[in-house]
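Engineer: mind looking at a prediction? Sequence and model below.
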Amino acid sequence: MAKTSPGEFVNQVRAEAGKIVWPTRRETMMTTVMVVIMTSILGIFFFGIDTFFGAIVKWLLSFAAGQA
């Protein structure tokens, strides 16, 4: 592996940093809105699933307690 001098390394880092394409303000806002929407939908979905399975477990426990 070839050794790189600190100056050459800094120059390479600057060259690579110059290739970065940052998102526009609109792209950032759209991505943020999509993330908020998706996490809200998933939160509601998992809340529903948790409620459903919680009701099943309560029913099974009450059923088992009635059989004793």
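Structural biologist: Received the coordinates, thanks.
Engineer: CA atoms for contacts and neighbours, from now on please.
Structural biologist: Fine.
Engineer: what about Val35, distance to Ile41?
Structural biologist: Taken as Cα to Cα, to the nearest Å, the spacing of Val35 relative to Ile41 amounts to 10 Å.
Engineer: and the comparison structure, right after this:
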Amino acid sequence: MASTGPMAFLRQVRQETSKVTWPTRKETLITTAMVFVMVILVAIFFFVVDQALSYLIQLVLGLGR
């Protein structure tokens, strides 16, 4: 691995960051909202599955009399 000096490294970092396509504010807000919606949907799904499995286990073990 070739060793580069600190100035060359900083120059390369600057070149690479200039190539990055940064999202717009609108894209960031939409993506954030979609993440929150998906988290809520997954939480609801797992809650329902957990309740169903709990009910079935209680039914099978005879604890739900």
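Structural biologist: Thanks, I have the structure now. Here the structure is a predicted model, which means the values were calculated and not measured.
Engineer: TM-score, when you put one on top of the other?
Structural biologist: The TM-score (TM-score structural alignment, normalised by the length of structure 2) is 0.85; 64 aligned residues with a Cα RMSD of 1.6 Å.
Engineer: now the helices for structure 1?
Structural biologist: Ranges of helices within structure 1 are 6-17, 25-67, based on DSSP state H.
Engineer: any chance of a markdown table for those helices, columns mean neighbour count?
Structural biologist: Converted to a markdown table, the helices of structure 1 look like this (neighbours: other Cα atoms under 10 Å):
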| stretch | mean neighbour count |
| --- | --- |
| helix 6-17 | 11 |
| helix 25-67 | 11 |
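Engineer: what do we get in structure 1 for Gln58 of structure 2?
Structural biologist: The alignment partner of Gln58 of structure 2 in structure 1, by TM-score structural alignment, is Lys58.
Engineer: so what's that match up against?
Structural biologist: Residues near Lys58 of structure 1 by Cα atoms under 8 Å, 6 or more residues apart in numbering: none.
Engineer: relative to Glu8 of structure 1, how far out is it?
Structural biologist: Taken as Cα to Cα, the spacing of Lys58 of structure 1 relative to Glu8 of structure 1 amounts to 67 Å.
Engineer: likewise Val21 of structure 1?
Structural biologist: Val21 of structure 1 sits 23 Å away from Glu8 of structure 1, going by Cα to Cα.
Engineer: what do you get for Thr32 of structure 1?
Structural biologist: Using Cα to Cα, which is the criterion applied here, Thr32 of structure 1 is 38 Å from Glu8 of structure 1.
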